[in-house]
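Colleague: following is a predicted model, sequence given first.
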Amino acid sequence: MKHSLKLSKITKEIGPISHLYLPNGIYKENIVQNLQQILEKLKASNPSLDPTNKKNSEIKPVVFKCDECQDKGWLTYTVPIWHENFGDLIVCPSCKKSAHNPEIIQKRIEYSNLEAMSHLTFENIQSKGNLEGKDNVEKFREALKVSKKYAKNPSGWLTIQGPNGSGKTYLAAAIGNQCIQNGESVLFMFLPDLLDRFRSVFQNPETFLYDDLLDQIRNYPVLILDGISKTSNSTWASEKILQILNHRNIKNLPTVITTSENISNLDPYLQSRLKSNNTNQLINTGNLKNTYFLQNNNFGQIPKSFKNFSFENFKVSGAQGSAAPQSVVSNLTGSLKTAKEFVSEPKDTWLCFWSDNTTGVGKTHLAVAIGNELL
């Protein structure tokens, strides 16, 4: 009985003791006593755990500009895991009030991945875009107008579609930079970099929890994904992207997407999300077929003398005809197959036809045939 009373007193002082350990109060009392001894040993072996250590008292605490969010710019809901808002991020109200504070803005820029592109703003952009031609200039000006409006009040999705070099990334970065100036928290990710980050974390889980990274990205207040492409992604990568975008679509979180592909070539599920409701906008930055050079100077066009070069009339025997050795026939047959595969599913890679100081073996024929097929 004596031990039971003493155990009760200890329990009140330090909190409940688990009943999973030992069956009677005497041993539980000893467990508490041994715990104190363990803590003393830990302090002796690691002085940093001892608050009375002089060196520890000299360590200066971290001072944040905003105690509410610790300078992150966002907060999370304190709700149970089954709540619909669990894991969602919201803009820190205290930081938003001081949106024009240079130090707060700089913190947001560092978190956003836009530090190297902070000069890409609406003030510096050329309103006519990068592509020549009246149609392209009009398309880019309309895209610029929509982008400026979106940046003032980011809501729903904005998809920026157009050929490489037409200004998609510039518009996306300008939107991100403007949102930061307005007090929003932004994350800008080039898609291949994002997938590399996922792979790195997945392979080295001790550096960062994979699920935590996924939750942060899919719940970020404003997310910008640059360079979405169906053909460059594996099944695994596509699943990760769709997980992020599906979550953001359900929550209707501000999301900006850029792609150089025709929307009809993207994943069918993604297509349906892009066209799902009135909050999702699609803008176009131009078309290479409408450029001034293609219209007026025949720049980049296939010469008329090459128009008949096709896969159908390509000779796998080359210039040697029936006298070609089997090695040549085999090599050219493989080259023809590769060229056809390249056309059926173009990738973000280069295809080079090479021969050792030999002309008339079909390099130009295959290259032009690819061009004829794609045009």
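Modeller: Everything's here; your move. Numbers count the residues shown, from 1 in each chain.

Colleague: rest of the way, CA atoms for contacts and neighbours
Modeller: OK.

Colleague: so residue 122 versus residue 146, what's the distance?
Modeller: Separation of residue 122 from residue 146 (Cα to Cα, to the nearest Å) stands at 12 Å.

Colleague: and for residue 327?
Modeller: From residue 327 to residue 146 the distance is 57 Å (Cα to Cα).

Colleague: how about residue 345?
Modeller: Separation of residue 345 from residue 146 (Cα to Cα) stands at 32 Å.

Colleague: now residue 246
Modeller: 24 Å.

Colleague: contacts for the helix or strand hosting residue 179, please.
Modeller: Secondary structure from DSSP states H and E places residue 179 in helix 168-181. Helix 168-181 has contacts (Cα atoms under 8 Å, 6 or more residues apart in numbering) with 99-100, 105, 108-109, 114, 117-118, 120-122, 125, 144, 147-148, 150-152, 154, 160-162, 185-188, 224, 226, 256-259, 285.

Colleague: correct me if wrong: residue 365 contacts residue 312.
Modeller: No. When contacts are counted by Cα atoms under 8 Å, residue 365 is not listed as touching residue 312 (11.0 Å).

Colleague: the structure to be compared is supplied as follows:
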Amino acid sequence: MTTLNGLQDRVAAGNEAAVDQTGETVPVCPVCQGFGFYTVDVAPEHPDFGAAFPCECRQRSHRRRTLERIHALSYLEAVQDKTFSSFLQEPPGYGETARASLREAHRICRVFADRPTGWILLAGITGCGKTHLASAIANELAAAETPVLMLTVPSLLDRLRATFAPDAPQSFSQMYNLVESVNVLVLDDLGAQSSTAWATEKLFQLLNERHVRELPTVITTNLPLWEFEPRLQSRLGDKHLVNQVHINAPDYRVWSSDPGGETWADLNSLDLHQGETFDTFDVRRAERRNGQQDRLAMVCQELEQWLEQPRGWLVLAGAPGSGKTHLAAALANRWRNSGRHVLFASVEDLKDYFRRTIQADGAAAARRTAQIREVSFLALDGFSDTWESVRRGSGWTEKRLRSLLEYRFDAGLPTVITTHVEPERWERWFQHRVFNARKSRYFRLEDPPEAVR
């Protein structure tokens, strides 16, 4: 009868080397002699006597197969050039706000790649650098042989659906379990998927399981948090687990196609109003009457509530000195402090910008106007005398301004407008939009005392 030791001797003698699946000759493990398990030479009374232990070579082999399987699913080869060293933290021509945002996002992602814990939600407009940083994390982890799976959300859902095909190499449960439990999951472009009931439910189940187990996860999106369905919104908004990183930078691809040209960030005058916040807005100023104080306190409260899920227009009307610009800046500062894009500009500055860009390059002007149309939060200050020319619709810049406002109204994009012009002087198209209760909020601030005008 062949004993275990005798069998091991024969294997050791006859298999000094073995052939792997690729046809290459590899040495047999000196610990387990190719069995994958080993025993220890201990006395019979020892608790490990007779026990077989998995060999390290078996664990390495299993880990290698797992990495190969995950790598085959990922699209890392398509983004292998996206690294931390190739990420531009300070693109030439960018404003300081954008550069600071890129530096901070790079720092946070670099720390995560060194020690992946918790979740990162990278948010911002298309082309701001979200996917580059997510890819850099995945490439760094893959180089360190950490199991990391990177997919776009639409691609992930397509792969899960494909498992139902009769000739699918993997079952749905095999694919789902792999994605659900992989050490680090990187999902690009959340919100770009088709919103079928099946897709919504499977995506939530997947992310909810990883949320419960606190598995390291990186997600990119160009949607604001409030646009996700409530359950997913709750998981993504968990501040104890999720580090929300909002990249406040323009679309690099558009900018690089027109280097040296102005961007909407050049228009931004919010830095001139950085001290104008809700905390510094004094509703109890002595010269205000008690009724005014109570009314302004209520307005501030409603504005802060609107900012939790902002949609459509918000119009602040009142005489000079009533506080409308301060409150518009307070809204914009609160939005920017959360790391998101905001453009705060006077109407006159915006019109001048339109004039300059169209004179320089019509195609570039169209691209830059499109950026302004899509900015996540727009505050336009000072519809005063300018409003008269907008009413008449005279001139190219006025028509472009009206087109911009109409687009943002129809799209429900957060837009704050201040004006001291009385409603009866507004053009009908503007009146209808301001007083549309579904898409607009209107606040009339009481005239200030003569002493503060």
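Modeller: Okay, I see it. Not measured: the values here are computed from a predicted model.

Colleague: just to revisit the earlier point, residue 365 and residue 312 of the first structure - which one has more neighbours?
Modeller: More crowded of residue 365 of the first structure and residue 312, by other Cα atoms under 10 Å: residue 365, with 19 against 9.

Colleague: find the nearest non-adjacent residue to that one, please.
Modeller: Spatially, and ignoring its direct neighbours in sequence, residue 365 of the first structure is nearest to residue 309 (5.8 Å; Cα to Cα, 6 or more residues apart in numbering).

Colleague: repeat for residue 355 of the second structure
Modeller: Residue 355 of the second structure's closest residue in space is residue 397 (Cα to Cα, 6+ apart), at 6.7 Å.

Colleague: so who does the most centrally placed residue in the second structure touch?
Modeller: By Cα atoms, centre = their mean, the second structure has its centre lying nearest to residue 123, at 1.4 Å. For residue 123 of the second structure, the contact set (Cα under 8 Å, 6+ apart) comprises 130, 220, 221, 222, 223, 224, 244, 245, 246, 247.

Colleague: and the fourth one, what does it touch?
Modeller: Pointing back at residue 222 of the second structure there. Contacts of residue 222 of the second structure (Cα under 8 Å, 6+ apart): 123, 124, 125, 126, 189, 190, 191.

Colleague: what's the closest of these to residue 380 of the second structure?
Modeller: Nearest to residue 380 of the second structure out of the contacts of residue 222 of the second structure is residue 125 (Cα to Cα; 20.2 Å).

Colleague: so what corresponds to the closest one in the first structure?
Modeller: Correspondence of residue 125 of the second structure to the first structure, assessed by TM-score structural alignment: residue 163.

Colleague: tell me the SS of that match?
Modeller: Here residue 163 of the first structure is recorded as coil under DSSP: H, G, I helix; E, B strand; the rest coil.

Colleague: for residue 161 of the first structure, see how far away the nearest residue to it once chain neighbours are set aside is.
Modeller: For residue 163 of the first structure, ignoring the flanking residues on the chain, the nearest one in space by Cα to Cα, 6+ apart is residue 260 at 4.8 Å. Counting by Cα to Cα, the separation of residue 260 of the first structure from residue 161 of the first structure is 6 Å.

Colleague: strands of the first structure, start to end?
Modeller: Counting by DSSP state E, the first structure has strands at residues 74-76, 89-91, 157-161, 186-190, 222-226, 255-259, 280-284.

Colleague: now render those strands as TSV, adding distance to residue 372 of the first structure.
Modeller: Below are the strands of the first structure laid out as TSV (distance: least, Cα to Cα, whole Å):
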stretch	distance to residue 372 of the first structure
strand 74-76	52
strand 89-91	49
strand 157-161	24
strand 186-190	31
strand 222-226	29
strand 255-259	24
strand 280-284	25
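
Colleague: quick one, which of the ones you listed is nearest to residue 215 of the first structure?
Modeller: strand 89-91 (9.5 Å).

Colleague: helices or strands next to that closest one in the packing?
Modeller: Here strand 89-91 of the first structure touches strand 74-76, going by 3 or more Cα pairs under 8 Å, 6 or more residues apart in numbering; DSSP states H and E.

Colleague: how about the strand it packs on, aligned to which bit of the second structure?
Modeller: Strand 74-76 of the first structure corresponds to no residues in the second structure, going by TM-score structural alignment.

Colleague: what residue of the first structure matches up with residue 214 of the second structure?
Modeller: In the first structure, residue 214 of the second structure lands on residue 252 (TM-score structural alignment).

Colleague: which residue is the nearest non-sequential neighbour of its match?
Modeller: residue 156 (5.5 Å).

Colleague: so how many other residues sit close to the one you found?
Modeller: Residues within reach of residue 156 of the first structure, counting by other Cα under 10 Å, total 21.

Colleague: output the contacting helices and strands for the longest helix along the first structure.
Modeller: Scanning the first structure for the helix with the most residues, using DSSP state H, yields helix 25-45. Packed against helix 25-45 of the first structure by the contact rule (3+ Cα pairs under 8 Å, 6+ apart) you find helix 2-14.

Colleague: quick one: buried residues of the helix it packs on?
Modeller: 7, 10 (16 or more other Cα atoms under 10 Å).

Colleague: same check on stretch 71-91 of the second structure?
Modeller: 71, 73, 74, 75, 76, 79, 82, 83, 84, 87, 89.

Colleague: contacting residues for residue 287 of the first structure?
Modeller: Counting by Cα under 8 Å, 6+ apart, residue 287 of the first structure touches 131, 136, 162, 163.

Colleague: for the first one, list the residues it contacts.
Modeller: Spelled out, it's residue 131 of the first structure. Contacts of residue 131 of the first structure by Cα under 8 Å, 6+ apart are 137, 166, 286, 287, 288, 291.

Colleague: and the two most separated of those residues?
Modeller: Farthest pair in the contacts of residue 131 of the first structure, by Cα to Cα: 137 and 288, 11.8 Å.

Colleague: so for the two, which sits in the more crowded spot?
Modeller: residue 137 (20 against 17).

Colleague: what residue of the second structure matches up with that one?
Modeller: For residue 137 of the first structure, the aligned position in the second structure is residue 99, judged by TM-score structural alignment.

Colleague: what sits closest to its match if chain neighbours are left out?
Modeller: Residue 99 of the second structure sits nearest to residue 90 (Cα to Cα, 6+ apart), 5.0 Å away.

Colleague: how far away is the one you found from residue 84 of the second structure?
Modeller: From residue 90 of the second structure to residue 84 of the second structure the distance is 13 Å (Cα to Cα).

Colleague: repeat for residue 329 of the second structure
Modeller: Distance from residue 329 of the second structure to residue 84 of the second structure, by Cα to Cα: 35 Å.
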